[in-house]
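Engineer: Quick one, structure for this:
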Amino acid sequence: MQFAYSDEQQMLRDSVERFGEEEWNAADRLKRLAEGPAGGRRRWAKMAELGWLALPISESEGGLGGGPVEVMAIMEGIGRHLMTEAYASHCVLAPALMRGGGEHCAVLLEQLGAGAIRIAAALIEDSGFDPASIRTEALADGGGVRLSGTKIHVEDGADADWFLVSARTSGSVGSRDGIGLFLVPCDADGLDVRRFRSVDGHRHASLVLRGVSATPVGQVGEAADRIDLAMDRAILAVLAESVGSMEAALAATLDYVRTRQQFGAPIGTFQAVQHKLVDMSLACEEARALTMVATAQYAQTASDAALVAAAKVRVAQCGIAVTQQAVQLHGGVGTSEELVVSHHLRRQMMLELAFGDASFHKARFADASFR
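Structural biologist: Here you go, the predicted structure:
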């Protein structure tokens, strides 16, 4: 397969590299993490000025109408520089869920593209990653809807201004019928937002909803297919992030083994070390190829569930293998906060779980393959 970025896509990729070098230089990483939400808001405003936030939003809703390949160009750089800005969650997943959802969605998406607000998707409950396995109820209340239930993990939800909550209007747990999407502001009455930070520096949340007033997105009770397609687009984004991260970890390791001396010679000259580096390089190439194929397929014919699921499983395996080996080749110092390879490993561990773990996607692959 021949794959190359167009001139415009390469310019976008280069702009992400410049931003990453300025804002997320490895030597300043701990300082950036210590800035907390204030630093995140400053960088988010810069990303809005560069047009990145509006890129995945359709032109009809005030965005730039960028596709999966353009998103891939951005996400590679986000992964390479380990940016904690929640681009995949807020700018890829949320607009895909809200597309064509009504005038109120178009207004919010325009604000999202301008960097004025952030929107996070609350889809996961304690029954696993299947978006149909939900118990949160959406009950009619006069002319509106009220939500009651719990969402145990909202990806990058700690700093969101709005939540896209999946809830059941009818049917039993596991049924794809009767699932709706609803918009809830972060300060809504009856909403308890519990924020926490994960090992990779990203800020997530869990939600408890007690009769929270909400606004429907799209056709009530028919959101299952919308969620599947949106999740696949978000998965492609994190695959590109994973590729950028593992390639950066490999590059850092190559620099290290060329300079680290043992027995009077650089450890990179040892055959055992060279074999490990070859394995890491092959894993990076395999992950890149899978990501390119899945992204190109989605861009041309929308989602191929089996292909996306297979890519999610295998790219995650490659990312973990590469970054674990990077830490090992650095020795004990590889586990330290000060060395960037340890941060790449932590991010790969979280990316493995983002939008479905290996068990969920293996089952999804089997289901899609034998339909």
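
Engineer: CA only for contacts and neighbour counts going forward, please
Structural biologist: OK.

Engineer: Can you give me the buried ones in the longest helix belonging to the chain?
Structural biologist: For the chain, the helix that runs over the most residues, judged by DSSP state H, is helix 224-259. By 16 or more other C-alpha atoms under 10 Å, the buried positions in helix 224-259 come out as 224, 226-250, 252-254, 256-257.

Engineer: quick one, helices of the stretch 1-150 of the chain?
Structural biologist: 7-23, 29-34, 36-49, 68-80, 87, 94-98, 103-113 (DSSP state H, counting those that start in this stretch).

Engineer: Show me what counts as buried in the longest one.
Structural biologist: Of all the residues in helix 7-23, those buried under the rule 16+ other C-alpha under 10 Å are 9, 12-13, 15-17, 19-20, 23.

Engineer: Including distance to Leu139, could those go into TSV?
Structural biologist: TSV is the format used below for the buried residues of helix 7-23 (distance: C-alpha to C-alpha, whole Å):
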residue	distance to Leu139
Gln9	45
Leu12	44
Arg13	45
Ser15	46
Val16	44
Glu17	47
Phe19	45
Gly20	45
Glu23	45
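
Engineer: Show the end-to-end separation of stretch 77-87, please.
Structural biologist: 11 Å (C-alpha to C-alpha, to the nearest Å).

Engineer: For it, give me every contacting residue.
Structural biologist: With contacts defined as C-alpha atoms under 8 Å, 6 or more residues apart in numbering, stretch 77-87 is touched by 13, 16-17, 20-21, 24-26, 40, 43-44, 53, 75, 156, 201-202, 240-248, 343-344, 347.

Engineer: and Gln2, how many neighbours does it have?
Structural biologist: Around Gln2 there are 5 other residues, counting by other C-alpha atoms under 10 Å.

Engineer: no no, Ala140
Structural biologist: Neighbours around Ala140, by other C-alpha under 10 Å: 12.

Engineer: Also Arg168?
Structural biologist: 28.

Engineer: what about it, distance to Ala138?
Structural biologist: In terms of C-alpha to C-alpha, Arg168 sits 6 Å off from Ala138.

Engineer: ditto for Val293
Structural biologist: Relative to Ala138, and taking C-alpha to C-alpha, Val293 is found at 38 Å.

Engineer: out of those two, which sits in the busier spot?
Structural biologist: Ala138 (30 against 17).

Engineer: can you give me the end-to-end distance of stretch 152-167?
Structural biologist: 14 Å.

Engineer: what's the distance between the spatially closest residue to Ala234 that is not a sequence neighbour and His275?
Structural biologist: Closest residue to Ala234 apart from its sequence neighbours, by C-alpha to C-alpha, 6 or more residues apart in numbering: Leu93 at 5.2 Å. Relative to His275, Leu93 is positioned 39 Å away (C-alpha to C-alpha).

Engineer: So between those two, which is more surrounded?
Structural biologist: With neighbours defined as other C-alpha under 10 Å, Leu93 and His275 compare such that Leu93 has more, 24 against 12.

Engineer: who's in contact with the more buried one?
Structural biologist: 121, 230-231, 233-234.

Engineer: Next, the structure of the following sequence, for comparison with the previous one:
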Amino acid sequence: MDFSFSDEQNMLQDSVQRFIQNNYNFESRQKIVASDDGFSRAHWQQFAEMGWLGLPFSEEDGGFGGTAVETMILLEEFGKGLVVEPFISAILQAGSIVAHGGSAEQKQKILEPLIAGELLPALAYIEPQARFNVNDVKTTAVAKGSGYTLDGFKGVVIGGPSADVFIVPARTAGAQTDATGISLFLVSADAEGVSKRDYPTIDGFRASELTLSGVQVDAEALLGTEGDGLSLLQYGLDQGMMGAGAEAVGAMEVLYKDTVEYCKTREQFGQPIGKFQVLQHRMVDMFIEHEQTKSLAYMAAMRLSEGYNPVSRKALSALKVQVGKGGTFVGQSAVQLHGGMGMTNELNIGHYFKRLTAIETLYGNTDFHLKQYGQL
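Structural biologist: Below is the predicted model of the structure:
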């Protein structure tokens, strides 16, 4: 099987690599993270101008018709730079849901300005009691007149502080954990009854706790079919999981390469510590974990490019298990081999490890996906 990239894919990879090298060194990233927005709107507009925001969307929706392979290439490079712009939350999660299940009017309202860098949506789906069970939904949507009234609470809404509109799963029928009866709604961030508590996450992103108190939406806010939103929600989450897995591959590569370089220069007992065989073995293990994760990312991307089905979902779960196992090993090993300074904020190593730790929990942790892999 030929895993080499096409000319267009190589051009995409080169353009992202140049952007990271020129605009996203560690010091620049730290300034961006400390800014009011927590990301650079100038960079986001540049993403739009280079076509990256339209990459995963079809040409009919105003995008460039890219596949999961192109998304993987982009996000792997983002992982190397620890990019904090909300690509996964706005494009891969929220944008994919609208593209996959939205009406023509909803696509025009959301996707056109999203691809142009003028609108930021966010997916508000996590509830405290649900753990990783996405069909455990307490938030309710009650039909009222020609619309719905939403009440409930959502936590860890990644990209929430800067979002202009939220996609909110709410229960329109059934019991709390039923797979049916879940509907998705577009809710404006400034709608009456919407309140937020914003906070930074451990990996440099921003998130919100979202409270909905008697929020009124019209019938046009419903995404897809009433009561049949779970499959649409899962589709968006799986697109985000593919992106997060690819990002983890990039972060792991930086960690093992930086660790190898450090061990070549750090001296102890009159010689570089990289000459000690036990440390060489550890670095080889780091390399192997990275390569295994990268191989599974390739497989998952190709499966998704062939179609969204149980086979591609199983490949995604396999990738997520390896990201959790391999990312933890590579991150812990990088910190250990760097010594105490590996934990400091002044060195990039700890920040990569924090991002890998956050990715391990997103979309279900290692144990969750190991179980799901066996069920699919």
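
Engineer: What's the TM-score once they're superposed?
Structural biologist: Scored against TM-score structural alignment, normalised by the length of structure 1, the superposed chains reach a TM-score of 0.96; 368 aligned residues with a C-alpha RMSD of 1.4 Å.

Engineer: returning to that earlier point: of all the helices of the stretch 1-150 of structure 1, which one comes closest to Ser172 of structure 1?
Structural biologist: The closest of those to Ser172 of structure 1 is helix 94-98. By C-alpha to C-alpha, the value is 22.3 Å.

Engineer: Now tell me what touches that closest one from outside.
Structural biologist: With C-alpha under 8 Å, 6+ apart, helix 94-98 of structure 1 has contacts from 56-57, 105, 109, 119-121, 164, 217-218, 226-227, 229-230, 233.

Engineer: try 6 Å
Structural biologist: Identification of contacts with helix 94-98 of structure 1 by C-alpha atoms under 6 Å, 6 or more residues apart in numbering yields 57, 230.

Engineer: Now it on structure 2. Mean distance?
Structural biologist: For helix 94-98 of structure 1, the mean deviation from structure 2 after alignment is 1.3 Å (mean C-alpha distance after the TM-score superposition for structure 1).

Engineer: distance between that helix and the chain's centre?
Structural biologist: Once both centres are worked out by C-alpha atoms, centre = their mean, to the nearest Å, helix 94-98 of structure 1 turns out to sit 13 Å from its chain's centre.

Engineer: what's the answer for stretch 112-119 of structure 1, then?
Structural biologist: 17 Å.

Engineer: Read off where it ends up in structure 2.
Structural biologist: The aligned range for stretch 112-119 of structure 1 in structure 2 is 114-121, by TM-score structural alignment.

Engineer: Which elements pack onto the helix or strand that comes right after the longest helix of structure 1?
Structural biologist: Sequence order places strand 261-262 as the next helix or strand after helix 224-259 of structure 1, per DSSP states H and E. If you count contacts as 3 or more C-alpha pairs under 6 Å, 6 or more residues apart in numbering; DSSP states H and E, strand 261-262 of structure 1 packs onto no helix or strand.

Engineer: residue range for strand 261-262 of structure 1 in structure 2?
Structural biologist: Going by TM-score structural alignment, strand 261-262 of structure 1 sits over residues 267-268 in structure 2.

Engineer: average distance between the matching stretch and structure 1?
Structural biologist: Mean for stretch 267-268 of structure 2 is 1.3 Å (mean C-alpha distance after the TM-score superposition for structure 1).

Engineer: where along structure 2 do the strands fall?
Structural biologist: Using DSSP state E, the strands of structure 2 run over 121-123, 140-144, 147-158, 165-171, 182-188, 194-200, 206-218, 222-223, 267-268, 271-272.

Engineer: could those strands go into a markdown table alongside distance to Ser312 of structure 2?
Structural biologist: Shown next, in a markdown table, are those (distance: least, C-alpha to C-alpha, whole Å):
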| stretch | distance to Ser312 of structure 2 |
| --- | --- |
| strand 121-123 | 22 |
| strand 140-144 | 31 |
| strand 147-158 | 25 |
| strand 165-171 | 24 |
| strand 182-188 | 23 |
| strand 194-200 | 32 |
| strand 206-218 | 29 |
| strand 222-223 | 24 |
| strand 267-268 | 47 |
| strand 271-272 | 45 |
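
Engineer: I'd like to know which of those is closest to Gly327 of structure 2.
Structural biologist: strand 147-158 (20.8 Å).

Engineer: Over in structure 1, find the residue span the closest one aligns onto.
Structural biologist: Against structure 1, strand 147-158 of structure 2 falls on residues 144-155 (TM-score structural alignment).

Engineer: Would you mind listing the buried residues in that stretch?
Structural biologist: 145-155.

Engineer: Out of those residues, which two sit at the greatest distance?
Structural biologist: Val145 and Glu155 (24.0 Å).

Engineer: Tell me the gap between the match of strand 261-262 of structure 1 and the middle of its chain.
Structural biologist: For stretch 267-268 of structure 2, the separation from the chain centroid amounts to 39 Å (computed by C-alpha atoms, centre = their mean).

Engineer: Can you tell me what sits against it?
Structural biologist: Ile273.

Engineer: for stretch 9-16 of structure 2, same thing?
Structural biologist: Outside stretch 9-16 of structure 2, no residue touches it (C-alpha under 6 Å, 6+ apart).

Engineer: go again using 10 Å as the cut-off
Structural biologist: Here stretch 9-16 of structure 2 makes contact (C-alpha atoms under 10 Å, 6 or more residues apart in numbering) with 4-8, 17, 19-20, 22, 47, 50-52, 66, 69-70, 72-78, 81.

Engineer: Derive a PyMOL selection command for the buried subset of these.
Structural biologist: Here is the PyMOL selection string for the buried members of the contacts of stretch 9-16 of structure 2, based on 16+ other C-alpha under 10 Å:
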select buried, resi 17+19+20+47+51+52+66+69+70+72+73+74+75+76+77+78+81
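
Engineer: So Gly20 of structure 1 sits against Asp28, correct?
Structural biologist: No - the pair Gly20 of structure 1 / Asp28 is not scored as a contact, 11.2 Å apart, by C-alpha atoms under 10 Å.

Engineer: counterpart of Lys294 of structure 2 in structure 1?
Structural biologist: Using TM-score structural alignment, Lys294 of structure 2 sits opposite Arg288 in structure 1.

Engineer: how about the closest residue to its match other than its chain neighbours, what does it touch?
Structural biologist: Leaving aside its chain neighbours, Arg288 of structure 1 sits nearest to Val243 (6.0 Å; criterion: C-alpha to C-alpha, 6+ apart). Contacts for Val243 of structure 1 (C-alpha under 10 Å, 6+ apart) come out as 72, 75-77, 79-80, 249, 283-291, 315-316, 318-319, 348.

Engineer: Next, find the distance separating Val243 of structure 1 from Cys91 of structure 1.
Structural biologist: For Val243 of structure 1 relative to Cys91 of structure 1 (C-alpha to C-alpha), the value is 19 Å.

Engineer: again with Leu290 of structure 1
Structural biologist: From Leu290 of structure 1 across to Cys91 of structure 1, the span is 23 Å (C-alpha to C-alpha).
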